[in-house]
Structure formats: structure tokens, C-alpha cells
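J.: Provided below are the primary sequence and the corresponding predicted coordinates.
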Amino acid sequence: MDDLDGAAMASLGSVAVVADDQEFWRTGIASMLKRQLHFSKVVHAVSFDQLIDALQSDPPPSLATVELSLPGMQSYVGVRQLRGQFPSVRLIVISATADRETILQSLAAGTHGFIPKRFQGSEILAAMKLIQQGQVFVPPDLPDIPEGCESEQDEAPFLSSAGSALTRRQRDVIQLLAEGKSNKEIASILQITEGTVKVHVNAAFRALGVHNRVSAVVALNPKQIN
């Protein structure tokens, strides 16, 4: 216990929920949350109704992982409902359904990260740790990102002046916004698609706790404002 970092210490004594109708995934993710992320209690749910009940428990959970195919979930429609009903819960989608449209729609609905089940266990754990540190995790192999355009170095975390963790790519996008570049221009400069630009913009907004481009630029570069 002596070697716990700040993020792990922050999770001590907290409650998480794992919602998945497959026992293999529930037990595996629950083990990560307890052993590596140090949650004191993990509640299991096998349906959307059980997930709602678990999120209403006392003490209230601070994090929930959900499978989009959970009975009653209705994919990212359920994500929108959860974000509206439980705005303080950090919501992570860990799903076998991980096509481009599903990932983009889930992120747009307000999830704090989308982790495909095709990831290795170590990759899932690393993604959950980044989310715990305040980042919004976007799969680096999102289908519309050209191969080689976003390396691991691009996705290294950056701590902004506002104290919110961003990936290097998210910072690049916001900096280009500050220069007055359009999404189309940013896509051309960074060699990604406009859809990917939007994903990074929305992820950066949530990580910074802002709702528009001007606020995001100010959060990253407060000295630019007279």
C-alpha cells in the first residue's frame, strides 16, 4: 500500500460498478478496479435496470464501466440517459461493439472513455488509469485515423495550465483552434479526418471542463487573454 500513487489513493474507499452480462468480463474488470485502481467495493450488474439501481446506492459509486450490449442498455442511447441521470459518475464504455460510428456516438453522448474489448488486459488497465487521471480516452486505432498519424508519443498525457490532463494530440488540436484554424484545416495539418478532429475537440472539452472553443483556448493559454 505504501507505493500507491495519487490517483490510486484518491480511489481508496470509493465504489465502482461493473455492468456486463458476461461473467468473464465482470470478474476481470472488477479485479482490476480493486487490485490496481484500489476501489474498496465493486458492484456487479447484469442488466441496465440493475445498473441504475447500483448507481443509486449509498455510498454513491464514483465510476462505472458498461457494455453497450447490456440487456436494456440500447447502446449509446443508454449512455445519454446515464450521463443525464448520474452526471458525477465517471462513465467508461468497455464494449465488444467498437466500430467507428459506435465509438463516436458514445463519446458524443458523454462517456469519459471508450475501451474496445479487443484490447489486451494491460491496455484496458492503462486506459482506465488515464481516465482516472482526468483524461477522456479515445482508442488510438480509431478506424478513421490513418495508420502512423498518431503514435504513442502523440497520445502521451499533457497537464494543462487548468490542471486537466490532455493527450498531446488533444493539445495540438486546441492550439490550432486558438490560431483560428477550421476543423478542415486542422485535419489537413495533422493528417487526420475532420471526424477525428471533432472527437479530440469534444474529448478536450470534457477534460478541461469547458463547453466551447473559446473557453478551451483560455483554459490552456490564460495569458493570451488581456
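T.: Happy to help now that I have it.

J.: make it CA atoms for all contacts and neighbour counts henceforth
T.: Fine.

J.: packing partners of the biggest helix by length in the chain?
T.: When the chain is scanned for its longest helix (criterion: DSSP state H), the result is helix 194-208. Counting contacts by 3 or more Cα pairs under 8 Å, 6 or more residues apart in numbering; DSSP states H and E, helix 194-208 is packed against helix 100-108, strand 165-167, helix 168-178, helix 183-190, helix 213-220.

J.: tell me the angle of that helix relative to helix 213-220?
T.: Helix 194-208 runs at 60 degrees relative to helix 213-220, counting by axes from the mean of the first three to the mean of the last three Cα atoms, to 10 degrees.

J.: show residues contacting helix 194-208.
T.: Residues outside helix 194-208 that contact it (Cα atoms under 8 Å, 6 or more residues apart in numbering) are 104, 107-108, 112, 134-138, 144-145, 162-166, 169-171, 173-174, 183-184, 186-187, 211-213, 216, 219.

J.: any idea how far Val17 is from His112?
T.: Applying Cα to Cα, to the nearest Å, the value for His112 to Val17 is 15 Å.

J.: scratch that, Thr167 is what I was asking about
T.: 26 Å.

J.: quick one: contacts for Ser88?
T.: Counting by Cα under 8 Å, 6+ apart, the residues that Ser88 touches are Ser62.

J.: which element follows the helix or strand harbouring Phe24 toward the C-terminus?
T.: Per DSSP states H and E, Phe24 falls inside helix 23-35. Downstream of helix 23-35, the next assigned helix or strand under DSSP H and E is strand 41-45.

J.: same for that following strand, what does it pack against?
T.: Right, strand 41-45 is packed against strand 15-19, helix 23-35, helix 48-55 by 3+ Cα pairs under 8 Å, 6+ apart.

J.: right, so those: which one is the most enclosed?
T.: strand 15-19 (a mean of 27; mean count of other Cα atoms under 10 Å).

J.: A further structure is provided below for comparison with the first:
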Amino acid sequence: MVRIMVVDDHAVVRSGLVLLLDGKHGMQVVGEAADGDEAIRKGEELRPDVVLMDLSMPNGKDGLTATSELKKRLPDTSVLILTMHDDDEYLFRAIKAGASGYLLKSAPHEELLAAIRNIADGNAYLYPTATKKLMGDYLEKLKHGDHSGAYDSLTAREKEIMAKVAQGYSNKEIAELLQISVKTVETHKSNLMEKLGIRTKPDLVKFALKKGLLTYE
């Protein structure tokens, strides 16, 4: 049973969602909230699996602020943004805040149910045109040399090795410092450069400088 909390400042919208979801499709609505502050308070109390979160709520914290706060306090709870805003900026900010999904209120009921099931299983869900927007934005950034998003995909070890490479250490020196084999260093180095879309050491140094990684002991 997927335990759901519905957050929306419109009582009619909340009632409609409760009617659609509660006790059906393997789902149970365990709570409702009319603003971000109430969502955070009830979220900590009820600990739902999924929160359906509106963005625009005039009283208290808005949906983005509430999402960010809930994810800090309840990292195992997934947040699905349910909004009328078909807007790139809101989409990107919602993902940055920690939302697992973004769906328009105009979506069919079947799509809402699918979105809830997806994020309850630990996956992400974006409506189709949102996926295209994200991919387009990502590819555009890579085209212009912005690898910031890809940096977050690096492992802690890859970030560590990238910093050492940028600081001028050889593969052998890095291996000795980290107490791993030269072959392992080479593998990590190859993987991180592929993830970042960086092909040369000078470009790697420039990127490390932007990220503030060129600190020397």
C-alpha cells in the first residue's frame, strides 16, 4: 500500500485527489495539507511514501520550499509536483529541490497513477515534454562547455582523482597518495573524463578551477 499525502491550497482539488486515490489502486491517502508549513509538519508526523505537492500556495511556504525542507527531513519520502505550471524554470527548480517527479494537473488520471507508482518504487517521473526540455537543456549546456550537471554524477573517488590530476600529480603519484594501483587511477580518470565530456587535460584543469578544486596542501 502506497501511503500518500496531498498538499494543495484548494480544498476542492484535495477532495478530488482523495476521492480518486484513497483505498484504490493499492494507495491510501494518510493526510492533507493546505500550505507548505502544514505539509512539513504533517509530513514529519505521518511519514508518507509519496507527497503530491502543489507549487503555488499563497499562505505559508510554497511548494518548492516545502519540497526542499521535506527532503532534508524525510529523505525516504518521494515528492511528486502536481501543478498547472508548464514552465521550464519551475521544472528545473523542482528537480533541484529534490522532487522525484513533475506532472501537470491537466494530465489524465492514468498518468497520475503511473507517476505515483513510479516514484513510490524509487524512480523518477516527468511528463513527456518535460523530459525533452531537460534533455535539450542538458545537451545545450554540454555544447557550450557547461559540465556542471555531469559533475554531480561523479563518484567521490573520481572527484578526488580529478582534483589531483588538475593539481599536476602524475598517475603514479596519485596511486601512491591514495594507496591504489596505477591501473585503478587510469580507469577512474578515463571514466570521469567520459562522464564530463572532457577530452584534454587543459580542459580538465579549467573545469576543476571553476569548481574550486585547485587547492593545494
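T.: On my side now, so go ahead. Just so you know, these numbers come straight off a predicted model, no measurement behind them.

J.: for Ala8 of the first structure, which of the helices and strands packed on helix 194-208 of the first structure is the nearest?
T.: Closest approach to Ala8 of the first structure among these is made by strand 165-167 (16.0 Å; Cα to Cα).

J.: mind putting the helices and strands packed on strand 41-45 of the first structure in TSV, distance to Arg80 of the first structure included?
T.: Shown next, in TSV, are these (distance: least, Cα to Cα, whole Å):
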stretch	distance to Arg80 of the first structure
strand 15-19	16
helix 23-35	22
helix 48-55	13
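
J.: who wins for proximity to Ser122 of the first structure among these?
T.: Ser122 of the first structure lies closest to helix 23-35 among those, at 9.8 Å (Cα to Cα).

J.: relative to the first structure, which residues correspond to stretch 121-130 of the second structure?
T.: Mapped onto the first structure using TM-score structural alignment, stretch 121-130 of the second structure spans residues 133-142.

J.: ok, residues contacting that stretch?
T.: 7, 100, 112-116, 127, 130-131, 147, 150, 155, 164-167, 199-200, 203-204, 206-207.

J.: can we see that at 6 Å?
T.: Applying Cα atoms under 6 Å, 6 or more residues apart in numbering, the contact partners of stretch 133-142 of the first structure are His112, Gly113, Ala165, Leu166, Ala203, Ala207.

J.: buried sites along stretch 75-87 of the second structure?
T.: Thr77, Ser78, Val79, Leu80, Ile81, Leu82, Thr83, His85 (16 or more other Cα atoms under 10 Å).

J.: what's the third one aligned with over in the first structure?
T.: Alignment note (TM-score structural alignment): Val79 of the second structure maps to Leu91 of the first structure.

J.: which secondary structure elements does the helix or strand harbouring its match contact?
T.: Assessed by DSSP H and E, Leu91 of the first structure sits inside strand 90-95. For strand 90-95 of the first structure, the elements it packs on are strand 63-66, strand 113-116, judged by 3 or more Cα pairs under 6 Å, 6 or more residues apart in numbering; DSSP states H and E.

J.: got those strands as TSV, with distance to Gly195 of the first structure columns?
T.: Shown next, in TSV, are those (distance: least, Cα to Cα, whole Å):
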stretch	distance to Gly195 of the first structure
strand 63-66	24
strand 113-116	16
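
J.: turn the ones you listed into TSV, columns for mean neighbour count and distance to Leu55 of the first structure.
T.: Shown next, in TSV, are those (neighbours: other Cα atoms under 10 Å; distance: least, Cα to Cα, whole Å):
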stretch	mean neighbour count	distance to Leu55 of the first structure
strand 63-66	25	8
strand 113-116	24	18
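
J.: quick one, which of those is nearest to Thr27 of the first structure?
T.: Going by Cα to Cα, the one of these nearest Thr27 of the first structure is strand 63-66, 12.1 Å.

J.: where in the second structure does that closest one fall?
T.: Residue span in the second structure matched to strand 63-66 of the first structure, by TM-score structural alignment: 50-53.

J.: would you mind getting the average deviation of that stretch from the first structure?
T.: Here the mean offset of stretch 50-53 of the second structure against the first structure after fitting is 1.1 Å, by mean Cα distance after the TM-score superposition for the first structure.

J.: could you report the neighbour count for Glu44 of the second structure?
T.: 13 (other Cα atoms under 10 Å).

J.: an error on my part: the question was meant for Glu32 of the second structure.
T.: The burial count for Glu32 of the second structure: 22, using other Cα under 10 Å.

J.: if we can go back for a sec, what is the most widely separated pair among the buried residues of stretch 75-87 of the second structure?
T.: The widest separation within those (Cα to Cα) is 22.8 Å, between Thr77 and His85.

J.: now do Ala115 of the second structure against Ser78 of the second structure, distance only.
T.: In terms of Cα to Cα, Ala115 of the second structure sits 11 Å off from Ser78 of the second structure.
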